[in-house]
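Novice: after the sequence you'll find the predicted model.
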Amino acid sequence: MRVGPSTIYATKWIYMKPGLPMEIIDEYGHWRQVRDYTGVTGWMHSALLSGTRMAVVAPWLTKNAMLRANPEPTGTPVAQLQPRVLLSLHSCTGAWCRVSAREHSARGYVRQDKLWGAYPGEMFQ
């Protein structure tokens, strides 16, 4: 991540873990101004970004988020997810998101308001 939209600008941050979700907030040519889940903003070349939807369990949570087998509050619990766990986003209904943990075989549904990486009420397949 750079301070400005070019390699002439200083490096602001180096991300070591691939697949972290980023929110694109502006564009300039092949450069994207992005924000990460901690609120850090900067510029990244579009070649470094992917269209694959990812999310993290909300870092502001004080308790674990429940991964459920069905998209309903009474759905069978599959796992408890700690804040900041990285997830692949497969779809969202505006209330629930179908997710999978990249480094484990766990998959199911998490309430959308427990994730950073999908806007409140956002729906996609």
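Specialist: Received it, and whenever you're ready, just let me know what you need. Residues are numbered from 1 along each chain as shown.

Novice: hey, let's count contacts and neighbours off CA atoms from now on
Specialist: OK.

Novice: name the helix or strand for the spatially most central residue of the chain, please.
Specialist: Centrality entry for the chain: nearest residue to the mean C-alpha point is Ala55, 2.2 Å, by CA atoms, centre = their mean. Ala55 belongs to strand 54-57 when assigned by DSSP states H and E.

Novice: returning to what we had before: isn't the residue nearest to the centre of the chain right next to His90, touching?
Specialist: No. Using CA atoms under 8 Å, Ala55 makes no contact with His90, being 10.2 Å away.

Novice: give the buried residues for the strand of greatest length in the chain.
Specialist: Counting by DSSP state E, the longest strand found in the chain is strand 86-93. For strand 86-93, a neighbour-count test (16 or more other CA atoms under 10 Å) marks 86-92 as buried.

Novice: now, which of these sits nearest Pro73?
Specialist: Nearest to Pro73, judged by CA to CA, of those is Cys92 at 15.4 Å.

Novice: and that closest one, how far from Val110?
Specialist: 9 Å (CA to CA, to the nearest Å).

Novice: what is in contact with the two at once?
Specialist: Each of Arg98 lies in contact with both Cys92 and Val110 under the rule CA atoms under 8 Å, 6 or more residues apart in numbering.

Novice: put this beside the first:
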Amino acid sequence: MKRPLLSAIALASLVICAPARADEDDKVPYWATIDTDLANLRVGPGDSYRIDWVYRRLHLPVKVVRREGPWRLIEDPDGTQGWMRDLLLSRQRGGIVKGKELVAMRVKPDDSAPIAWRIEPGVVGVMPEDCKQSWCLFDVNGHKGFVHETQLWGTGAP
């Protein structure tokens, strides 16, 4: 008798704890990227709300600041906020080059390392791993190198 009761209690505790772990993944704010070539930003969380902006920039980094059902209130690199469906977003980290001058993308995470590429402000790329010691591995359409974290929007704590 005790064994089935213990099994039932263990199963119930797993079911109760599972949603808590899922909720931790959905805490806001968090970084995301636009995961499609065309994404509408709406003034409210629903298809009936007016489209305020249309994004045509795959992997553009955004900050998710609020959740409401399948809708996410996002902020783009220019500070524009609006609502986007969760299906249009990815948890893959991305960045966009800040500033007004060319930025060096280096072969190693070191200021004295050779420059692999020079990238313009506004260039978008993905970051396949977390930044380490203020350097981010940055991938722009297969051209990979290291960029200083301060030169990218989409790094650090959201």
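Specialist: Structure's in. What do you need? Since we're looking at a predicted model, the values are computed, not measured.

Novice: and the helix or strand following the strand holding Ala55 of structure 1, how far from structure 2 on average?
Specialist: Note on strand 54-57 of structure 1: by DSSP H and E, the next helix or strand toward the C-terminus is strand 65-68. Taking mean CA distance after the TM-score superposition for structure 1, the mean distance separating strand 65-68 of structure 1 from the aligned residues in structure 2 is 0.5 Å.

Novice: just to revisit the earlier point, the strand holding Ala55 of structure 1 vs structure 2, mean deviation?
Specialist: Strand 54-57 of structure 1 sits 0.9 Å off on average (mean CA distance after the TM-score superposition for structure 1).

Novice: how close does the residue nearest to the centre of structure 1 get to Tyr119 of structure 1?
Specialist: Taking CA to CA, one finds Ala55 of structure 1 at 10 Å from Tyr119 of structure 1.

Novice: then Cys92 of structure 1?
Specialist: From Cys92 of structure 1 to Tyr119 of structure 1 the distance is 10 Å (CA to CA).

Novice: the strands in structure 1, which residues?
Specialist: 23-28, 31-35, 41-45, 54-57, 65-68, 77-81, 86-93, 96-101, 107-111, 115-116, 123-124.

Novice: structure 2: matching residues for the fourth one?
Specialist: When you say that, I think you mean strand 54-57 of structure 1. On structure 2, the counterpart of strand 54-57 of structure 1 by TM-score structural alignment is residues 94-97.

Novice: quick one: stretch 24-37 of structure 1 aligns where in structure 2?
Specialist: The aligned range for stretch 24-37 of structure 1 is 64-77, by TM-score structural alignment.

Novice: what sits up against that stretch?
Specialist: 28-32, 45-46, 61-63, 81-87, 96, 153-154.

Novice: give me the buried subset of these.
Specialist: So, by 16+ other CA under 10 Å, the buried ones in the contacts of stretch 64-77 of structure 2 are 30-32, 45, 61-63, 81-86, 96, 153-154.

Novice: which one of the residues you listed is nearest His143 of structure 2?
Specialist: Ile96 (14.4 Å).

Novice: so the closest one sits right up against Met127, yeah?
Specialist: No. Counting by CA under 8 Å, Ile96 of structure 2 does not reach Met127; the two are 10.3 Å apart.

Novice: find the nearest non-adjacent residue to Pro71 of structure 1, please.
Specialist: Nearest in space to Pro71 of structure 1, with sequence neighbours left out and distances taken as CA to CA, 6 or more residues apart in numbering, is Tyr109 at 5.4 Å.

Novice: Leu67 of structure 1 versus Ala47 of structure 1, what's the distance?
Specialist: On the measure of CA to CA, Ala47 of structure 1 and Leu67 of structure 1 end up 32 Å apart.
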